[in-house]
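> Can you look at this prediction? I've put the sequence above it.
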Amino acid sequence: MAEDGMLLNFAISDSVIKPEAKFKGGTWRDRLSAKKRAQHRPQPGDGSKQNNESKNPNKIAIPGTRPTKRQKTTESREFPDSGDHDRRSRSQQHPRHFVSSLFTSNPESQHTEEPKNDEPMEDAKPTNAPLIDGIDTFTNLGLSPNLAAHLLTKLELKAPTAIQKASITQLLKEQSDAFIQAETGSGKTLAYLLPLVDRIMALSKATKEAGVHRDSGLFAIVLAPTRELCKQISVVLENLLRCANWLVGGTVIGGEKKKSEKARLRKGLNILVATPGRLVDHLDNTQVLDVSNVRWLVLDEGDRLMDMGFEEELQGIVKKLDARQRPSRVPGVPTRRTTILCSATLKMNVQRLGEISLQDAVHIKADPEDEDEQTRNANKDEEESFRVPAQLKQSYAVVAAKLRLVSLTAYLKRTFLRKGSVMKAIVFVSCADEVDFLFEVLSRKHGERGQKKNDDDEDDEENDDEKKEKEQEREQLSPHGTIAPGNAFANPANPVALHRLHGSLPQHVRTATLNSFSKSKDASVMVCTDVASRGLDLPNVDLVIEYDPAFSADDHTHRIGRTARLGRDGRAVIFLQPGSEEKYVEILKRGYRDGGKALTRTDATEILKRGFGGNTEASSKNWEEKTTDWQMDVERWALDNPEYLEMARRAFQSHIRAYATHIAAERSMFNIKELHLGHLAKSFALRDRPGKINVPGLRPGKEETKKDFKADRGGALGRKRKADGAAGDTMSSTDDATREAAREASRKMRAKVKEHMSAVNEFNLA
C-alpha cells in the first residue's frame, strides 16, 4: 500500500483529534456559507497560521474527505430559528447547547445618577386624607342627620376630605353647574353622590302624600368611562341608599344583557349609573326609559371620557336630555338640570367637554386653608402639577430590554419575600396579549415542562398529569381561569394569588376577577391594562408597578393613584429602558411638590441582586447564574409548548404596536425606532429573530406584502383575460354573486383587522 495517500499531523496528539458530528438544519444560506468557509480553511503547515489552526481541531482538513460544516454558535446568532430547534430536538444524538446572553451587549444608562441624600426625609403629610381637626363633620356640612348618621355608623366615615367639604357645601347651597377638580384618591365619588342623594331624599319630605319611590321617575344619571368604574360607583351608591330604602339605583353598561337592563328600567329607577355608549343605545331604542324628570347629570372622569372618543355620544346625550325634559309632577323638583363634571386634570379636552355640558359652572377645588403650606405653594401652578398625593413614594428603575422579564420577577420576589410586608400589588402593561403572557409566566413553577409530545410514553403521561394538576389548581381559585398562584415569584411561606384583567375578557369574568382581588385578604398581584387605572378604589393596594410606561403623563397619574388613597401610604415604581426613555424622569418630577427630590432611582443590577441573590452587596456572581437559569428555563418552556410560544409572539407584536401609540408630546422619549427588537424579544422568552415572528392577523413584513401584491395582481390579470375572452360585456349572475361574496368577505376581514388593531377596542368599553 502506498504511503503517500496518508497525511499525519504530528503537532496534535491522537487524543485531541475526535470525529466531528455533522450538524444539519438551518437555512440554505447558512449551509452554503458553512460549506464555503470549510473549503477555504488553510492546510496545516501554512506557516504563521499553523499554531492558530492547531489549537482548534475542528479546522483540520483531511484530503479526500468532505469538509465538515462548522457548528453555528449562539454568540453569533442570538435568536435561532425555532423550526431548526424543533428539528434538532428530534435527533438526540447531538443536542444543541444554547448559551444565554442576558448580561452582554446591554446599553448603558445615558444619565448620571444624582447623589443620594443620606439624611432621612420627613414623611410627607397626606394631601388626600380626611380632615381630622374635629371641627368639620358631615352634619356640619349641611347633610341631613339621617344620612350623616348613616355615614358614621354604617360606613365608618367620621370626617370628610378637603374636596368633599368644598363640594358638598357648594352643591347643597346652590343649584348651579359645577366642575370638581381634585387629585386622585381624594374621594370625588362621595363628593358628588352625597349632595345628590341628600337632595333626592329631601323630595320625599316635600311630597307628604305618597313620597318618592321607584315609580316616581329617574332623577339623576351618572356617566363613567369604564364598566369597572360604573360598578364601583353603583356599589357606593347602594351603600348610601340603605338609609333611604325607598330610593332605587341601577346600572346599564356594555357587556350586560339588554333584556335584563330593560326589565330593570321598566320596574323603575331613581338614579342611573351608565357608560355613554349603552346609555345612547337605550335612549334610542328603549321606550320605557323616561328621562323627562332627570335634573342631575354627572360626568365622572371627564378627561377619560374625551380621550376615549365619547364626545359625539356625550353631545347626543345632552341634546336628548334637553329635548325630553318636562315639568315634573313631583313637588320640589328643580326646573333646570344641574350638570357636574369631575376630573383630576384641566386639559383642553376637559374644557371642551365643559363647553358642551356646563353653563355658568362653579370651579370647585379643595380649600387652601385645609392644606398645609407646602401643598398650597405647589398648587399655585396648576399647569405643572399632576396632583400626585404627597405621601406616595415613587421610584424608577432603569432596565435594559433583555432584562425586563427577569427584573420584574426579581422585583416581585423581593416584594413578597416576607409575609405581611405587602398585601396587594398591581402590574400595569400596555396590551391584553402581554397580560395573558405574563400571567402564564408568573404562574408557572421553575422547571415546569411544556406539553410537547415526546417519544417516551412515560414522559407523555407525566406531562398530562402536570397539566391536569395545574388546571385543577386554577379551577379551585377561579372557574374562569383568571386567578392562579404566583409560583414564579412567591415564597412558599407566603403564597400569592395572581390575577389578570383586561378589556378583552367577558364582562362577567372581569367583574368576578376584580371582586376577587378587591375582597381578598391575602397577598395578591393583579396584572392588568389601563382598564383598571381609572377611579377604582381597590383596598389595601400597597404597590403599583408600571412594567410598561403609560401612554401619557395623565394616564401615569391615574395608574399610580390606585395606591396611597384617602391618606394611606403607597409606593409606585416605573420601568424605563436606558436611552431616550430616561428623559421621562423630568415629567415624573413635575408631580412632586418638592421638585422631585423624593423620586428615587434603581437599576436592574440592584433589582436582580435583591431578587435572585438576596443581597445587593454580594460580590459573587451567583445571582447572575440564577437569573440566567431562570430565563433559560422560561425560554425552553415556551419552545416546548406551541400554545405558549404563540402567546409570546402575539404579546411581542402587540407590545410593539402599543409602544407606537404614545401621545405626540412624549413620542420623542418613546421612539419606536430606537427599540432593539432582538433584545426586546428576549424579554418575551423568544429565541426567534424578530423578522421571523409572524402572527396571524397582525401586519405582515415587506416580503410577505410584496408576495401578496404579486399574487393578487396575477390573479387580477388572469380574471381580466378570462373576462376579455368571454363573449360580450355581460357577466353571468353566478360571477356577480361570486365577486360580491368575495368583496363582502374582504370587507369583513378589513373590519376585523381594524377592530383588532384599534386602541379603543383594548378596553372593550360601552
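Arrived safely. Numbers count the residues shown, from 1 in each chain.
> CA only for contacts and neighbour counts going forward, please
Noted.
> Next, the buried residues of the one helix or strand Ala149 maps to.
For Ala149, the element it lies in under DSSP states H and E is helix 145-153. Going by neighbour count (16 or more other CA atoms under 10 Å), the buried part of helix 145-153 is Leu147, Ala148, Ala149, His150, Leu151.
> How about the last one: what's its closest non-neighbour residue?
Looking back up the chat, that one is Leu151. Distances taken as CA to CA, 6 or more residues apart in numbering place Leu157 nearest to Leu151, at 5.3 Å, with adjacent residues excluded.
> Burial check on that neighbour, number of neighbours?
When neighbours are defined as other CA atoms under 10 Å, Leu157 has 15 of them.
> dropping in the other structure now:
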Amino acid sequence: MTLKTNTKAGTFASLDPPITPWIVDAVAAMGFSQMTPVQANTIPLFMQNKDVVAVTGSGKTLSFVIPILEKILSLERQEKSEIRAIVVSPTRELASQIFEVFSSFIRCQPTNSDQAEEDPKSVLQDASIPPAVKAMLLIGGTGPRSIKKDLIDFREGGADVLVATPGRLEEFLLGYSSLSKGKQKSTSSGKPHINLKALEILVLDEADRLLDLGFAPVLTNVMSHFPKQRRTGLFSATLLNDGLTELIRVGLRNPVKIVVKVQTDKQLVTEDDRGPSGLINYFLEVPKVAWKMPQLIRLLNQMVIPKPKGDGAHKFIVYFSTCACVDYYYKILSQLPELQTFAVYSLHAKQSPTRRSITFNSFKTSSPSTPTLLLCTDLVARGLDLPDVDAVIQYDPPKDVRDFFHRIGRTARVGRGGKAVVFLQSGRELDYTGKNKKSKMNLGTVRPNSLETDEEADDLNNRIKAIVKTDRDLHDRAINAFVSYIRFYSKHEASYIFQLKHLDLLQLGFEGFGLIRLPKMPELKNYQGKDGPLTPEGFLRNMTDFDVSLNDASRLILPLLKAI
C-alpha cells in the first residue's frame, strides 16, 4: 500500500491517536509545535501497529522516536533484560544524535516524586505509574573492552531502547561480529545471548545508506533472530534500490509506503526534492581549475563579513569528494593567513571514532562569535542535525545527485535562512545545473568579488606550493588527494558531464593541489597538457623553480600512494 499525501501537517497535540501529554510538552520544550508532513503521516500509522516505509524528510527522527516511546509506555512492566525497540543507524554520528533525542525525552519523563507533588495519594498507586524508559547507545570503535562494558551495563541496568550501528549491534546481541577481520564465528550455539522475545519495534534509519555501506549481511543475520510479530519502520532517502526492495520483502509485513507530497506554485513534488524553504541556492562558475581554491577563500571571507542587517555567515560546511582531499585541504587552509580568524575542523569516515566525536561536538557547539569552518565528506550529508549552519559550499559536486539535496539540507533548518553554493568549472560542468533543474532545484548564480587578473590566484597557489615543498608529509597528502580526486571524477554518476578528458590534469595537479611532481598513474600516461609534456619522473620539462628546500631531488621520486 502506498500513501501519497499533501495534507497540511497539524500540531503534535492534534495527533489521532493522541500522544501522552508529557511527550507533547517535551516536544514543545525542544521548540516544536507544528508537525512536518513526514511526522504527520508516519506517527499515526506507526502508533496503529503498521509497518511503515517512508522516504526521509524534515523531522524524520521524531517520526519513529515518538511511536517507540508511546509503545513502551503502553506496555506492562518488564524484566530489565528485555528489549522493546531497536534503532539501527549507518554511522556513529547519526546513532549518537538519535540517542540524544531519546535522552531529551527521557529527561522530561515524570517521576514518582513528580506525581506525589501533584497528588500525595498517587504514590500508593505505584503500579499505575509507567516505568522509566531507558535508552542505550551501542556504537563501534570506542575501545576493545567497551562491548564488555556495554553488556555489564545492560545486565545491571537494562534498556528499553537500543540505538546502534550494525556491527556493534550484532556483536552485542550475538556475541560476534561478521565485520571483524577473519569474519569471526560465534563460539556459542549461534543463538542470541540477549533476550529478544519482547522486541516490539525495529527501525532501520537511512536504510539505503546502510546497504551502500555493505551492512546487508549483518542486517539479515540480526533480523533473523527478531520476533516475527514486531513492527518495523524503514526510513530511506530513496526506495529505487533492488537491495531495499528485498529488505522490505523479507523484513516488513504489508508495509504502508509513505511519500509526502508538498504543494508548490506549479506542481506537487516530493519533500526531499525541494530543499529547505529558507534556502538560497547558487552555483559558482570557476573559469580555471587553478582559481578554484582562491575562489573558495574569497567566497568565505565575502560571506562572513557582517552586513548592515547583521546577516553575515558564521558557520560553514565545505564538502569535498574524498577523505584524502579533506585531509589535505584541512592542512592547507589551517595555515593560510586569509582564514586566520576561522576555526577550521575536518571530518570524514577514516578518522578515528574519538577524533570524529570530538570534531562533531566542537563544530556543533562552536561560538557564533568565531567564524567556523567544517571540511568534510558526505559522512556529514545525511540526517545529522547541525544547528545554525549559515552556508553549505560544495567544493566538489557529489557523485550521486541525491547527495546534492542531502548536503544543502544541512542549512536553512527549522525555519532559519541559509545559503548553498556548488562550484562548477566552466564548460561541460555547467550542464550540472540543468540536471538539478530536472530535480526541481533552481540554481541562481553567484560570483565572489571578481579576480580581474591571474596574479591574485597565482600568489595564493605559489604560497600553497611553498608550504607543500617544505613538508614531505603534506606533499604525500597532496598526491593522495590528487589521485583520489581523479578516481572520483572518472567514476562520477553524471559521466556525460564529468569527463576526465575535459580536465586539464596538469593544471589540476600543479595548481589545484600544489604538487611539485605528478604521480605515475594510467590517466597521466602520455598526457599532453597546455603546459607541455612531463618528464619520466612527473615534472614539467620547463619547471626550474622547485629545487629549493628539498635538498635531495630523489626524495621527490615518490611511489604512487594508495588513494584514501
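Looks like it came in fine. This is a predicted model, so every value here is computed, not measured.
> can you pull the contacts of the aligned residue in structure 2 for His662 of structure 1?
When structure 2 is aligned by TM-score structural alignment, His662 of structure 1 is paired with His492. By CA atoms under 8 Å, 6 or more residues apart in numbering, His492 of structure 2 lies in contact with Lys399, Asp400, Phe498.
> Emit the ChimeraX select command for whichever of the residues you listed are buried.
ChimeraX command restricting these to the buried ones, with burial defined by 16+ other CA under 10 Å:
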select :399,498
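> of all the contacts of His492 of structure 2, which comes closest to Asp273 of structure 2?
Nearest to Asp273 of structure 2 out of the contacts of His492 of structure 2 is Asp400 (CA to CA; 13.9 Å).
> my read: the closest one touches Glu493, true?
Yes - contact criterion CA atoms under 8 Å: Asp400 of structure 2 and Glu493 qualify, at 5.9 Å.
> Where do the helices of the stretch 401-550 of structure 1 begin and end?
404-415, 432-443, 457-477, 507-519 (DSSP state H, counting those that start in this stretch).
> quick one: which of these is nearest Glu174 of structure 1?
Set against Glu174 of structure 1 and scored by CA to CA, the helices of the stretch 401-550 of structure 1 come closest in helix 507-519, at 36.5 Å.
> In structure 2, what range does that closest one match?
Counting by TM-score structural alignment, helix 507-519 of structure 1 falls onto residues 353-365 of structure 2.
> So the closest residue to Pro368 of structure 2 other than its chain neighbours versus Gly383 of structure 2, what's the distance?
Among residues not flanking Pro368 of structure 2 along the chain, His314 sits closest, at 6.3 Å (CA to CA, 6+ apart). Distance, His314 of structure 2 to Gly383 of structure 2, using CA to CA, to the nearest Å: 21 Å.
> Over to Phe360 of structure 2?
14 Å.
> With Lys491 of structure 2 instead?
25 Å.
> Pick out whichever of the two has more residues nearby.
Comparing Lys491 of structure 2 with Gly383 by other CA under 10 Å, the one with more neighbours is Gly383, at 25 against 14.
> pretty sure Ala26 of structure 2 is touching Cys108, no?
Yes - assessed by CA under 8 Å, Ala26 of structure 2 is found in contact with Cys108 at 6.0 Å.
> To which residue of structure 2 is Leu147 of structure 1 aligned?
So, by TM-score structural alignment, Leu147 of structure 1 is matched to Ile23.
> Give the helix, strand or coil label for the spatially closest residue to its match that is not a sequence neighbour.
Take Ile23 of structure 2 and drop its neighbours on the chain: the residue closest to it by CA to CA, 6+ apart is Phe105, 7.0 Å away. With DSSP: H, G, I helix; E, B strand; the rest coil as the basis, Phe105 of structure 2 sits in helix.
> Count the neighbours of Pro387 of structure 2 for me.
Pro387 of structure 2: 17 neighbours (other CA under 10 Å).
> all strands for the stretch 551-700 of structure 1, in order.
570-576, 600-603 (DSSP state E, counting those that start in this stretch).
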